[in-house]
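Participant: fold the following for me, if possible:
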Amino acid sequence: MTARLNLDPCPSPHWQWEGHIQTIAAMKWGRRPQQPFVRQRLDTPDGDFLDIDWAGPQAYTHAAFNGQALVIFHGLEGSSQSHYAQAIGAHFVERGWMVAVAHFRGCSGEPNRLARSYFSGDSQDIDFILNQMRRQLPQAQWHATGISLGGNALLKYTGEQGQQLDWLAAVAGISVPVDLVATGMRLQTSLMGRYVYTPHFLASMRGKMQQKASAFPHDANWNKALQARTLLEFDDAYTGPVHGYRSAFDYWSRCSSQYHLHAIRVPTLLLIARNDPFIPQAGLPAPNQGSKHLLLHYPCSGGHAGFASGSGRGELTWLPQRLERFFTQHQ
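Facilitator: Got it, this is the predicted structure:
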């Protein structure tokens, strides 16, 4: 059996008439509550650390908690302060859920300890985090969602694990670049990708690379990484080689979650707006590329991790509500 398809719309504010505006407006001006978090640090087996930000009705150490729980994996250079994490976190905390925002290495505001950082196919760290969540709150009913880069890593891992992940009630991927090559080239060649989105990401990553170059001078081609003007150049110089790939294209090809959708055995929502400026519409997965456990939802608007609705600046309520409806169906 193939995946199911849903084209129900996201009612964007009237003035947000296209994907770039919907992407940027949600990040800059979308109304969302400010959700406070409590931080937990996890030491990893390789001598590094991962920071988890928690919120909910009880302490994250309360092993007897037997309610609903959600772990959120953020996007490229995101954190628990990202607009989508704040909106989703506040929505579910208000409904009595435990929420954990898992920071990838180096994304919590403090440099990680190793030359490596994070990448879009890091199944090992996804596995470590999810199993830590399960051990910590063993009686909770766990759900997981990933946004953009975090969504790709989560869906790749979900397909790799297959039936072994049946302890998760449901999974959701939001604005997921399931074909990293297609998304990488879109950001490489489009005007907005090359002159707006890419400089935004590189400015954040360049500061981290300068710190790593001082601490680990022989572990990467830091000069090439620091001089990169595109994500292709950056991933070719740093992300690919440092994480075990031959090049950016080798990394993108081998880490694309589209090759794992058929193997998913957990109820999974894949939500991508058809006007997402990062993801070519022609490359959206077709129903015959996914398993029967996968629901493909492709609204006509929403941008990349935007999905503002209502009037004025836009409310960031549609996405959390969409997640809640899906998760409620699979409790």
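Participant: from now on I want contacts and neighbour counts done on CA atoms only, so please keep to that.
Facilitator: Noted.
Participant: quick one, what contacts A115?
Facilitator: K212, A215, F216, D219, V242 (C-alpha atoms under 8 Å, 6 or more residues apart in numbering).
Participant: got a winner among these for most neighbours?
Facilitator: K212 (21 neighbours; other C-alpha atoms under 10 Å).
Participant: second input sequence below; structure requested for side-by-side comparison:
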Amino acid sequence: MHTFSAMYCSEAIAETPAVAYKLFFKAAIAIPIWHYLLGMLLLCMGFLYNLLELHFFHDLFTGFRGSPVLLTYNSSSDLYRGVVSKCRTLHGRYLATPWLSSPHIQTSFLNFFGKPPRVSYKRQLFHASDGGTFALDWLRHFDVSGVTTHRYRDICKDDTTPIVVMIPGLTSDSASPYMKHLAFNTAKHGWNVVVSNHRGLGGVSVTTDCFYNAGWTGDVREVIKYLHHEYPEAPLFVVGTSIGANILVKYLGEDGENVPVAGAAAVSSPWDLLIGSRFISRRLLQKLYDRALTIGLQGYAQLHKSRYSRLANWEGIEKSRTIRDFDTHATCLVGNYESADTYYRHSSSCSFVQRVSVPLLCISALDDPVCTREAIPFDECRANKNTVLAITQHGGHLAFFEGIAGSSLWWVRAVNEFFEALHSSPFMHKQKAQNIDPHSAVMQSSVDQGPYINVTDDGMVAATDNGRSDVDVEELFKEKKDHDQNNRTVSAGEEHVFTSGVNLSPAVRNPGKSWEFQGHEYCRKVLISGFTTKQDVNMVACLYSHHIDLASGWCSTWFHLQKEVQKSLARKDTKMTDHHFVSQILYRITHLQRRKILYVKYWDI
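Facilitator: Next comes the predicted model:
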């Protein structure tokens, strides 16, 4: 009977396809509905498993042993033999928290939950040499020890306790969960921690037209040199995260041996911003990260709308949908870059790795959803004896959760172990002797703020450039002492106190006349009566020099000024030669721009 039915069905299917479809639908209807729901659920789970890059089953089938850490280093590296070889964490395996076995879940969990420990920072408002203000949030080792007797104690100038400087990522500050994890655990190890917040973040308003970006190394350079000057006996270690890691590596590469940093660590660095920009707009989930980061940047711009609306394309900022859009309409205009690609190439740290002279540990995850593995400079790290690159198979972006509870970050443990091993070894970097005070040095930056003038308390106006000059050390230390009086420590709950600008001279403050007219009027008076004081020489030179680019030469303006000076010198019958006159002007112009005084654009006065 069954054989007959089968033969009948096969004949029917062969004769008419309609009969076959009819039989198929009958069979489909006979299947229970919950079987279909189960099948759809399995398909969706498979799709999400691949979309979210889950690796739970891989971890399960390997017995939850985790994946080994891949170390890349120079074969003749003393850093590896003397320091990294003693780090058990870097020679072990990393196993992600089982219920967070996805780079996207880890990264999202870190930012929205994170389980950060409770920390209470002590805030110091730092006034940069260009007038900028940002926050240094301190967490001292006795703040987390539970001993209340040391709560109001300050760090002694001759304290030998190591200080760890932390540089947050894009639009992050000391309140970010991963920064709290790092700060708390580092302080638990008995070290002092200071988080160097970016300009305009951490609740501190910007006080100049200068904003931070991915290649802005000026602030970290000033902070590190300031800390080295204030606590010369304390070894300085630096940790950069995400964009902060890019800034750190770029700074170390720019300054080479000339840094007072004993050791450093760069975690989840983007390395090559141009490659990263293309990667983050490639896939669906990466586009979500791109959009989320753009919203954060727009929020940052909204906090400082009064300045961004004047310096950048505010309409373009509001319409930005990607980081590249924001950089095109904001970062490039404020930083004077031709295009976003130019900014990315100029700010990428991958080209600076080989010039790093400080023991540097770099940590990245191959499944980082924000910073692609394609940008990791394996060859550059292998060529530098001072660099060790640690790569994990999983970890996400700045997450690396470990343990069943997911309450700790693997990279925090790895960095602290590396610093401890380095601190107890003879391989800590020591800065070469310098004859320039740390805080008075001119900070080179990729952000070009155009022509400026400096207005001192006595009304002197000086044009500035970005060059360096050799200035008397004692005078610089005196300026440093005056400058540091403005950097005072306040509690995290106190109201922020900002740098107040110096008083403009009556001539400059006169709104009825333009700055250029007032300047030339002063010059005519001086040239008629002659140069009676050095201040007259400085004033005339600086008022004329605002027309030209000091970095490219004096051009015709200098020739005109020299002719007027020669006439004045002849009338006064002075013995001051042209050569001496030129040297005095150059000395004062390069010297005045090193001082912490008000910077304003001459067309804004």
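Participant: follow-up on the earlier one: and of the contacts of A115 of structure 1, the nearest to W318 of structure 1?
Facilitator: Taking C-alpha to C-alpha as the measure, W318 of structure 1 lies nearest V242 of these, at 37.9 Å.
Participant: the closest one -> structure 2?
Facilitator: Under the alignment (TM-score structural alignment), V242 of structure 1 maps onto V334 of structure 2.
Participant: ditto for I147 of structure 1
Facilitator: Looks like I147 of structure 1 aligns to T241 there (TM-score structural alignment).
Participant: return the subset of the contacts of A115 of structure 1 lying in helices.
Facilitator: K212, A215, V242 (DSSP state H).
Participant: next one: the aligned partner of L139 of structure 2 in structure 1 from Q86 of structure 1, what distance?
Facilitator: Applying TM-score structural alignment, one finds that L139 of structure 2 aligns to A55 in structure 1. Applying C-alpha to C-alpha, to the nearest Å, the value for A55 of structure 1 to Q86 of structure 1 is 11 Å.
Participant: and if you look at G150 of structure 1?
Facilitator: For G150 of structure 1 relative to Q86 of structure 1 (C-alpha to C-alpha), the value is 15 Å.
Participant: could you find the counterpart of D255 of structure 2 in structure 1?
Facilitator: By TM-score structural alignment, D255 of structure 2 lines up with Q161.
Participant: how close does the residue lying closest to its match once chain neighbours are set aside sit to S148 of structure 1?
Facilitator: Nearest non-adjacent residue to Q161 of structure 1, counting by C-alpha to C-alpha, 6 or more residues apart in numbering: I264, 7.8 Å away. Distance, I264 of structure 1 to S148 of structure 1, using C-alpha to C-alpha: 18 Å.
Participant: over to S79 of structure 1?
Facilitator: From S79 of structure 1 to S148 of structure 1 the distance is 12 Å (C-alpha to C-alpha).
Participant: before we move on, what about W15 of structure 1?
Facilitator: Per C-alpha to C-alpha, W15 of structure 1 is found 24 Å from S148 of structure 1.
Participant: what does Q211 of structure 1 give?
Facilitator: With C-alpha to C-alpha as the criterion, Q211 of structure 1 and S148 of structure 1 are 25 Å apart.
Participant: what about these two, which has more around it?
Facilitator: S148 (24 against 13).
Participant: quick one: that one and G78 touch, right?
Facilitator: No. S148 of structure 1 lies out of contact with G78 (C-alpha atoms under 8 Å); the separation is 9.8 Å.
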